[in-house]
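Student: quick one, structure for this:
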Amino acid sequence: MYERCNLVFVEPTSFDDATKVPEWIDAMKSEISIIEKNGAWFLTNLPSGKHAIGVKWVHRTKCNPDGTIFKHKARLVVKGYAQIGGVDYGDTFAPVARLDTIKLLIAMAGQLGWNVFHLGVKSAILNGELEEDIYVCQPKGFMVP
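Tutor: Below is the predicted model of the structure:
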């Protein structure tokens, strides 16, 4: 009976809540290390006339099919609603696959005997080149002097 129930995990809603649980601290450290490894940002002084966009942590508990915890995932996201069109960005574009296309490819794979593999992306950060300079605040708890 318990396997059929949808369990709810309490996820932290703030950085301060997350720092009380070691698993969330490890998840945030992992996210910061991936950002640094990918060279997604570098520390600089804020030029005059520019404003820095805030960031926040988003926490999600990933579960196995049986409801047990698979991992704690923390993502550092930019508060995009604070951006100003023409100042912080010129155009927006996010490549996504349509569900119809995915269904078609899976159906073709079944009919043609293709192998289908599941791919999990650990970090899909900044897949494209930015033309604008974007300035963000350092995340709380991970500030570098």
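
Student: alpha carbons only for contacts and neighbour counts from here, please
Tutor: Noted.

Student: now for residue 106: which residues touch it?
Tutor: Contact analysis of residue 106 by CA atoms under 8 Å, 6 or more residues apart in numbering lists residue 116.

Student: just the residues contacting the lengthiest helix in the chain, thanks.
Tutor: Using DSSP state H, we find that the single longest helix of the chain is helix 22-37. If you take CA under 8 Å, 6+ apart as the criterion, helix 22-37 is touched by 18, 19, 41, 59, 72, 73, 74, 75, 76, 123, 125.

Student: please give me the structure for this one as well, since I'd like to look at both together:
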Amino acid sequence: MQEELVEFERNSVWQLIPKPKGHTIVGTRWVYKNKLDESGSVVRNKDMIVAKGYSQLEGINYDETYALMARMEAILIFLAYAAHKNVKVHQMDIKGAFLNGELKEEVYL
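Tutor: Take a look at the predicted model:
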């Protein structure tokens, strides 16, 4: 958890401020997962802090949801296309990935 928070600070993706009055706060929670090797042994315990998107209100950015994880269907389509075009594909693991978008509104977590 400490590594995740250090990455937030290093990438300047958040700012700790007092709770503002009159603004909706989107809750967060920690999600934990064990990273396994080929034999099924636990290699590393992973964690990620995520926003509770289900707390959104209909009519206020309700249909705008984003995920950092790729769906298996998207990966399979990508690999099939790469095989069809005879393109070499390399795999790598990203330790800290952040969406790089400009928000028009203020968001409080």
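
Student: now the buried members of the contacts of helix 22-37 of the first structure.
Tutor: Buried subset of the contacts of helix 22-37 of the first structure (neighbour count, 16 or more other CA atoms under 10 Å): 18, 59, 72, 73, 74, 75.

Student: kindly indicate which of those lies nearest residue 84 of the first structure.
Tutor: Here the nearest of those to residue 84 of the first structure, counting by CA to CA, is residue 75; it sits at 22.7 Å.

Student: aligned to that closest one, what sits in the second structure?
Tutor: Aligning on TM-score structural alignment places residue 75 of the first structure opposite residue 48 in the second structure.

Student: work out for me the element the most centrally placed residue in the first structure sits within.
Tutor: With distances taken as CA atoms, centre = their mean, residue 75 lies nearest the centre of the first structure, 4.2 Å away. Taking DSSP states H and E as the criterion, the element that holds residue 75 of the first structure is strand 69-78.

Student: please apply the same query to residue 94 of the first structure.
Tutor: Using DSSP H and E, residue 94 of the first structure is not contained in any helix or strand.

Student: count of residues packed around it?
Tutor: Residues lying near residue 94 of the first structure (other CA atoms under 10 Å) number 7.

Student: residue 61 of the second structure too?
Tutor: By other CA under 10 Å, 9 other residues sit near residue 61 of the second structure.

Student: from residue 38 of the second structure, how far out is it?
Tutor: 41 Å (CA to CA, to the nearest Å).

Student: got it, and residue 19 of the second structure?
Tutor: According to CA to CA, residue 19 of the second structure stands 45 Å off from residue 38 of the second structure.

Student: these two: which is more packed in?
Tutor: residue 19 (11 against 7).

Student: so what corresponds to the more buried one in the first structure?
Tutor: Match for residue 19 of the second structure (TM-score structural alignment): residue 46.

Student: surely that match forms part of a helix?
Tutor: No: looking at residue 46 of the first structure with DSSP: H, G, I helix; E, B strand; the rest coil, it is coil, so not inside a helix.

Student: returning to that earlier point: could you find the closest non-adjacent residue to the match of residue 75 of the first structure?
Tutor: Once flanking residues are discounted, residue 48 of the second structure sits nearest to residue 31: 5.2 Å by CA to CA, 6 or more residues apart in numbering.
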